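Asker: here is my input; please provide its structure:
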Amino acid sequence: MAQVLELQFETAAGKTATISVDAPKAEVTAEEIQQVMQTIITENIFEVQASAFVGIKGARIVERQVSPFELEIV
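Answerer: Down below sits the predicted model:
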């Protein structure tokens, strides 16, 4: 199953911005995630539409399972 770590931030414009990380390490902790998110905010690493990240809204792991169909292509 494919996993994505979504980091959700509040911007100065009051909107939500999400950073997606493919295949996060299995043993990542909430404390590590929070520290990284706070560093992104403190160091002003990203902004969206000229609006800086100002707060942490949340983080989550999203799992996706893909089941392809066997099709005969002619």
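Asker: from here on, contacts and neighbour counts on C-alpha atoms
Answerer: Fine.
Asker: so where do the strands sit in the protein?
Answerer: Along the chain, counting by DSSP state E, strands occupy 2-11, 16-22, 47-48, 51-64.
Asker: can you pull the contacts of Val48?
Answerer: 11, 17 (CA atoms under 8 Å, 6 or more residues apart in numbering).
Asker: sequence B follows; please return its structure for comparison with A:
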Amino acid sequence: MKTLELSFLTGGGKTATIVIDQPKEPVDPSQVKTAMENIIGAGVFLDSGGNSYTAMKSARLVDRTVTEISLD
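Answerer: So this is what the prediction gives:
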């Protein structure tokens, strides 16, 4: 399963991450940047300390493969 991880710096100097499952591919970097700017501008997300997101830190597409192991 692929996820898109958007990391932000907060007003408290911490990093906060939003994870989006199964993003539309191919991922367009300019759309990701615009979405992150909109998230910061809207000011609706807060970290655990109540600080808003203030800057973009990073974005990455993560591909994970999980294989179940039978314990029978």
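Asker: please state their TM-score.
Answerer: The TM-score (TM-score structural alignment, normalised by the length of the second structure) is 0.91; 71 aligned residues with a CA RMSD of 1.0 Å.
Asker: now the strands of the first structure as JSON lines including distance to Leu71 of the first structure?
Answerer: Shown next, in JSON lines, are the strands of the first structure (distance: least, CA to CA, whole Å):
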{"stretch": "strand 2-11", "distance to Leu71 of the first structure": "23"}
{"stretch": "strand 16-22", "distance to Leu71 of the first structure": "28"}
{"stretch": "strand 47-48", "distance to Leu71 of the first structure": "42"}
{"stretch": "strand 51-64", "distance to Leu71 of the first structure": "22"}
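Asker: got a list of what Ile41 of the first structure touches?
Answerer: Ile41 of the first structure neighbours (CA under 8 Å, 6+ apart): 52-55.
Asker: distance check, it against Ala30 of the first structure.
Answerer: From Ile41 of the first structure across to Ala30 of the first structure, the span is 17 Å (CA to CA, to the nearest Å).
Asker: and Ala52 of the first structure, by the same measure?
Answerer: Remark: distance between Ala52 of the first structure and Ala30 of the first structure (CA to CA) = 23 Å.
Asker: so for these two, which residue has more residues nearby?
Answerer: Taking neighbours as other CA atoms under 10 Å, Ala52 of the first structure and Ala30 compare with Ala52 leading, 19 against 11.
Asker: for the equivalent of that one over in the second structure, which non-adjacent residue is closest in space?
Answerer: The equivalent of Ala52 of the first structure in the second structure is Ser52 (alignment by TM-score structural alignment). Counting by CA to CA, 6 or more residues apart in numbering, the nearest residue to Ser52 of the second structure once its immediate chain neighbours are dropped is Leu46, at 4.5 Å.
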